[in-house]
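>>> okay, structure incoming, though there's no sequence with it:
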C-alpha cells in the first residue's frame, strides 16, 4: 500500500528537493504522486520547449528531462533509499511525437535497489494514456554504496 505521508505531504523532503530544482521549475514540472518507489510528474505544453516549429512538437530533450527527474523521484521515495540520487544511465526510446498543446506526464517505478545502484522503469504519456510518447530504463546512484 502506498505511503500516503509521502504522497500528500507537500513539505516532505523528497518533494521539496524535486520541486526546488531550477531545471524542474524552468520546465514547470509538477509532482503529482510519489510513494514507495513510484513517482508521477507532469509538465505542461510550452511553446518555449518546441523542437520542431513546423509541427509544434515538444523537443525530446524536455521529455527526457521529465523522465529523468521522475526516475530520480521514484528512487528517492523508495523505502530503502535515504539520500539524494544521481543518474548513472538513462536509456530512452521515443515511441511517437507528443501531441502539440497537451500536458506530458511521466510515471516511474524503482523496481530494484542494490547496495549502490537503483533501477527504474518509466513511461511518458500525453493526454492519450494508451500509447506512450516514450519509455525509459535507468540506473541511479544509492548513497553509501
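Yes, it's here. None of the values given here were measured: they were computed from a predicted structure.
>>> when you work out contacts or count neighbours from here on, use the C-alpha atoms and nothing else.
Noted.
>>> got the buried residues for the helix or strand residue 111 falls within?
Counting by DSSP states H and E, the element that carries residue 111 is strand 104-113. Within strand 104-113, the residues scored as buried using 16 or more other CA atoms under 10 Å are 104, 105, 106, 107, 108, 109, 110, 113.
>>> what packs against the top helix by length along the chain?
What stands out as the longest helix in the chain, according to DSSP state H, is helix 60-76. Applying 3 or more CA pairs under 8 Å, 6 or more residues apart in numbering; DSSP states H and E, one finds that helix 60-76 contacts helix 13-20, strand 30-35, strand 38-43, strand 87-94, strand 104-113, strand 117-125, strand 134-141.
>>> just the buried residues of that helix, please?
60, 62-64, 66-76.
>>> ditto for stretch 13-29
In stretch 13-29, counting by 16+ other CA under 10 Å, buried: 14, 15, 18, 19, 24, 27, 28, 29.
>>> pull the most distant pair out of these.
Taking CA to CA, the two most distant members of the buried residues of stretch 13-29 are 14 and 27; they sit 18.2 Å apart.
>>> confirm residue 80 sits in a helix?
No: counting by DSSP: H, G, I helix; E, B strand; the rest coil, residue 80 falls outside a helix, being coil.
>>> putting a second one here so we can go through both:
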C-alpha cells in the first residue's frame, strides 16, 4: 500500500490547465486510460495562424500535445513528479478544420529511471484522420529519479 494517492487526470487537469499558457488556451479534459490522456483545445478565432487564413496556428496544437503528454506520463507512473520536455517532434499532416476543436491524445509507452517516452496524435473529431502526429521524450527530475553519487562522495 502506498501513502501517495494515484494520479487522476480527470481531477488534475482543471487545476493544471487553469493558469498560465494552458489556461489562456482553454485546454480541457476529454478522456484517459491507463497510459494515455486526451485533452481538448477549443477552436477560437484568436488562435488562427495567418491573416486571411482560417487555419489554427501550430503553436496551440504543440502546447496541447505537450500538456497531454505530461498528463499521460503522470498517469502511466500513477503519480505526479516533476518532468521536463526534452524533445517534442510534431509532424503536421493537414490543417485542422475551421470551427472544430482539436483533441490531443498522448500515450506514455515507456518509463525508465530518468526518462519517459510518449507518442500521440491531434485530431479534430476523427482520430483516423489526424491533424498531426507526435513523438516526445521527457526527463524525470523528481525525487524518484535514481540519483548517482559523484566520485569521492
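Received, thanks. Note that the coordinates shown come from a computational prediction; the quantities given were computed from them, not determined experimentally.
>>> which among the helices and strands packed on helix 60-76 of the first structure is found nearest to residue 56 of the first structure?
Using CA to CA, the nearest of these to residue 56 of the first structure is strand 104-113, at 14.0 Å.
>>> give me the mean deviation of the strand holding residue 111 of the first structure from the second structure.
Comparison of strand 104-113 of the first structure with the second structure after fitting gives an average deviation of 0.3 Å (mean CA distance after the TM-score superposition for the first structure).
>>> that strand corresponds to what range in the second structure?
Per TM-score structural alignment, the counterpart of strand 104-113 of the first structure in the second structure is residues 102-111.
>>> tell me how far the matching stretch lies from the chain's centre.
Centroid displacement of stretch 102-111 of the second structure relative to its chain, using CA atoms, centre = their mean, to the nearest Å, is 7 Å.
>>> same deal with stretch 69-79 of the second structure?
10 Å.
>>> contact partners of that stretch?
4-9, 13, 34-37, 80-81, 83, 105-108, 111, 116, 118-120, 136 (CA atoms under 8 Å, 6 or more residues apart in numbering).
>>> now distance to residue 55 of the first structure too, for the helices and strands packed on helix 60-76 of the first structure, in a markdown table please.
A markdown table is the format used below for those (distance: least, CA to CA, whole Å):
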| stretch | distance to residue 55 of the first structure |
| --- | --- |
| helix 13-20 | 30 |
| strand 30-35 | 25 |
| strand 38-43 | 19 |
| strand 87-94 | 17 |
| strand 104-113 | 16 |
| strand 117-125 | 18 |
| strand 134-141 | 18 |
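>>> among the ones you listed, which is nearest residue 51 of the first structure?
Among these, strand 87-94 sits nearest to residue 51 of the first structure (CA to CA), with 13.9 Å.
>>> show me what counts as buried in that closest one.
Buried residues in strand 87-94 of the first structure (16+ other CA under 10 Å): 87, 90, 92, 94.
>>> the second structure: which residue goes with the second one?
Correspondence of residue 90 of the first structure to the second structure, assessed by TM-score structural alignment: residue 88.
>>> who are the contact partners of the closest residue to that match other than its chain neighbours?
The shortest distance from residue 88 of the second structure to any residue other than its chain neighbours is 4.3 Å, reached at residue 136 (CA to CA, 6 or more residues apart in numbering). Applying CA under 8 Å, 6+ apart to residue 136 of the second structure gives the contacts 69, 85, 86, 87, 88, 89, 117, 118, 119.
>>> overlap between those residues and the first structure?
Retained in the first structure by both residues aligned by TM-score structural alignment, their matches' CA atoms under 8 Å are the following of those: 69, 85, 86, 87, 88, 89, 117, 118, 119.
>>> surely the second one meets residue 118?
Right, the one you point to is residue 85 of the second structure. No: applying CA atoms under 8 Å as the test, residue 85 of the second structure and residue 118 come out as separate, 10.7 Å apart.
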